[in-house]
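Asks: The sequence isn't on hand, but the structure is:
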């Protein structure tokens, strides 16, 4: 099973859009795909794919309930489907994930039990047989390095890093190198970086220099995604992937947008060829 987390500590770099479109590219390749949305922002993957109808429902079951052993039904009932992608949507209660998971850890300790708050997503997925049902698992966590990110990376062991090719973006990638190292030590796992993905590239000389420096540092940059503001803004307006937006909401196909979709397909294939590990 291929499993990875799409993460950047810098906001506004297209993390969620990339996660959704990589999931669609995997579906187009004939794979069964599950995406888990751990981001509590309203503009999350759940909103983009139009499956956020229970986000504010206090009576609804949620992934966090399963992670703290208080489910209201089977994991399968959490799943929604959009464009052939199975999705576990985000719920507002995820905002309090750290509090509830830490409390559950303290309760377990009181009874002489062990409860690792960073391993609960992995436990839930294993118990639900996700590794037997799906070919690809993609997790979209928040941009903050909190307990939700720790669970995402502990479950997937691999990351894909989108970034904007700028000085700030370069620093964010370098910071992620340190973050990954810290997570490896704290979680006692090895974390692989499957790809670094420059997004919103405009062909400027300064951007080229940053990309060259990253490649010299050993980062794998399989594709470069150019600035496509109109298409991506349209995706959010229509709540769909770029593939559906180009197919259903453009009166004519634009060569540069088709090229971008082809690059996302290429990126998905490149990631698949890097490694396949059990989640």
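Replies: That came through fine. These numbers come from a predicted model, not from an experiment.

Asks: Please count neighbours and contacts with C-alpha atoms only from this point.
Replies: Fine.

Asks: How are the helices of this structure distributed by residue range?
Replies: Using DSSP state H, the helices of the chain run over residues 15-28, 45-48, 63-67, 97-110, 120-127, 130-133, 147-156, 167-187, 205-216, 229-238, 242-248, 255-274.

Asks: Just the buried residues of the last one, please?
Replies: If you call a residue buried by 16 or more other C-alpha atoms under 10 Å, then helix 255-274 has these buried ones: 257, 260, 261, 263, 264, 265, 266, 267, 268, 271, 272.

Asks: here's the one I want to compare it with:
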């Protein structure tokens, strides 16, 4: 059994944190579900770009649900605990879905590259079968590589304290509880790839700060703040950045609202 420290020890801030992250989670759910529904409902959006957008929304939906509900529950829990198996599962799905999101962002970059540089051959290159195959292959690959992350971390001997100085099960705070050396695990903990600029800056800056800085106990609070961005904020921002700013999606939303009974 592990215990979390949470975001803060200040109990007066708990109601604010709860309301803020509940709002963020609700926007995340509504925004990503809305994007999937729009792409599914309108045949004009049945293109590779929107297929990848809807896939990204599904990943964000599950990705945020791995961390946020438990974090919300722990805001008012006297004992913020999680079982050994629960911690392993949380880390597994967190790593798997985070990797899937990274690869999806890169795949979306490839799709835009083909559309811009090879417009005449775009439909021949980015077929439905190929798009589905890319998403299925990379998702399977991400879930397989996540097994390696979890096995490496939980094969280490844990001794002494079971106190995780974080609000969820992540690799760096778990490594602190290990009795053995983990320098090799730290060297292979993270790798990056090119992606869309806005989400990359939000997503990777926080991860770089957490995983690639020199080890020091003085940055524990900053670690938690950085983790907030790639566990709760990025899944909320993705449908706004990639979807609601898209002119085609905005046009369809306006048409749908005009046709609905509410706006008659």
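Replies: Cool, the structure landed. The structure presented is a predicted model; accordingly, all values stated were derived computationally and were not measured.

Asks: Once they're superposed, tell me the TM-score.
Replies: The TM-score (TM-score structural alignment, normalised by the length of the second structure) is 0.29; 121 aligned residues with a C-alpha RMSD of 5.5 Å.

Asks: right, so of the helices of the first structure, which gets closest to residue 5 of the first structure?
Replies: Of all these, helix 147-156 sits nearest to residue 5 of the first structure, with 6.3 Å by C-alpha to C-alpha.

Asks: what's the closest of the helices of the first structure to residue 2 of the first structure?
Replies: helix 255-274 (6.8 Å).

Asks: Show the secondary-structure elements that that closest one is packed against.
Replies: With contacts taken as 3 or more C-alpha pairs under 8 Å, 6 or more residues apart in numbering; DSSP states H and E, helix 255-274 of the first structure sits against helix 15-28, strand 192-198, helix 242-248.

Asks: Let's have the ones you listed in JSON lines, adding distance to residue 163 of the first structure and mean neighbour count.
Replies: Shown next, in JSON lines, are those (distance: least, C-alpha to C-alpha, whole Å; neighbours: other C-alpha atoms under 10 Å):
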{"stretch": "helix 15-28", "distance to residue 163 of the first structure": "8", "mean neighbour count": "23"}
{"stretch": "strand 192-198", "distance to residue 163 of the first structure": "5", "mean neighbour count": "22"}
{"stretch": "helix 242-248", "distance to residue 163 of the first structure": "19", "mean neighbour count": "18"}
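
Asks: can you pull out the helices in the second structure?
Replies: Per DSSP H, the second structure carries helices over the ranges 14-41, 48-74, 84-117, 122-125, 128-154, 171-176, 183-187, 197-211, 220-228, 234-239, 247-259.

Asks: most neighbours per residue, which of the ones you listed?
Replies: Neighbour counts (mean count of other C-alpha atoms under 10 Å) averaged over each of the helices of the second structure peak at helix 234-239, with a mean of 24.

Asks: doesn't residue 2 make contact with residue 84 of the second structure?
Replies: Yes - the criterion here is C-alpha atoms under 8 Å, and residue 84 of the second structure meets it with residue 2 at 6.6 Å.

Asks: Export the helices and strands packed on helix 255-274 of the first structure to CSV and append columns for distance to residue 173 of the first structure.
Replies: Listed next are those as CSV, based on distance: least, C-alpha to C-alpha, whole Å:
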stretch, distance to residue 173 of the first structure
helix 15-28, 13
strand 192-198, 8
helix 242-248, 25
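
Asks: for the ones you listed, which one sits closest to residue 153 of the first structure?
Replies: strand 192-198 (9.8 Å).

Asks: That closest one versus helix 205-216: what angle between them?
Replies: Strand 192-198 of the first structure runs at 170 degrees relative to helix 205-216, counting by axes from the mean of the first three to the mean of the last three C-alpha atoms, to 10 degrees.

Asks: Check which helices and strands strand 192-198 of the first structure is in contact with.
Replies: On the basis of 3+ C-alpha pairs under 8 Å, 6+ apart, strand 192-198 of the first structure makes packing contacts with strand 158-163, helix 255-274.

Asks: mind putting the ones you listed in a markdown table, distance to residue 19 of the first structure included?
Replies: Shown next, in a markdown table, are these (distance: least, C-alpha to C-alpha, whole Å):
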| stretch | distance to residue 19 of the first structure |
| --- | --- |
| strand 158-163 | 9 |
| helix 255-274 | 10 |
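
Asks: Report the spatially nearest residue to residue 154 of the second structure, omitting neighbours in sequence.
Replies: Closest residue to residue 154 of the second structure apart from its sequence neighbours, by C-alpha to C-alpha, 6 or more residues apart in numbering: residue 88 at 7.5 Å.

Asks: pretty sure the one you found is touching residue 149, no?
Replies: No - with contact defined as C-alpha under 8 Å, residue 88 of the second structure does not count as touching residue 149 (10.0 Å).

Asks: picking that back up, and the helices of the second structure as TSV, adding distance to residue 164 of the second structure?
Replies: Below are the helices of the second structure laid out as TSV (distance: least, C-alpha to C-alpha, whole Å):
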stretch	distance to residue 164 of the second structure
helix 14-41	19
helix 48-74	13
helix 84-117	10
helix 122-125	47
helix 128-154	14
helix 171-176	6
helix 183-187	18
helix 197-211	15
helix 220-228	11
helix 234-239	23
helix 247-259	42
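
Asks: mind checking which of the ones you listed is nearest residue 163 of the second structure?
Replies: Closest to residue 163 of the second structure of the helices of the second structure is helix 171-176 (C-alpha to C-alpha; 9.1 Å).

Asks: Which neighbouring elements make contact with that closest one?
Replies: Looks like helix 171-176 of the second structure contacts helix 128-154 (3+ C-alpha pairs under 8 Å, 6+ apart).

Asks: The helix it packs on to helix 48-74, inter-axis angle?
Replies: Here the directions of helix 128-154 of the second structure and helix 48-74 differ by 30 degrees (the same axes, to 10 degrees).

Asks: Tell me if I'm right that residue 170 of the first structure and residue 210 touch.
Replies: Yes - look at residue 170 of the first structure against residue 210 with C-alpha under 8 Å: they come within range, at 6.6 Å.

Asks: Now tell me what touches stretch 96-110 of the second structure from outside.
Replies: The contact list for stretch 96-110 of the second structure (C-alpha atoms under 8 Å, 6 or more residues apart in numbering) reads 49, 52, 55-56, 59-60, 62-63, 134-135, 138-139, 142-146, 193-196.

Asks: neighbours around residue 82 of the second structure, how many?
Replies: 17 (other C-alpha atoms under 10 Å).

Asks: for residue 88 of the first structure, same thing?
Replies: If you count neighbours by other C-alpha under 10 Å, residue 88 of the first structure ends up with 25.

Asks: Many thanks, I have nothing further to ask.
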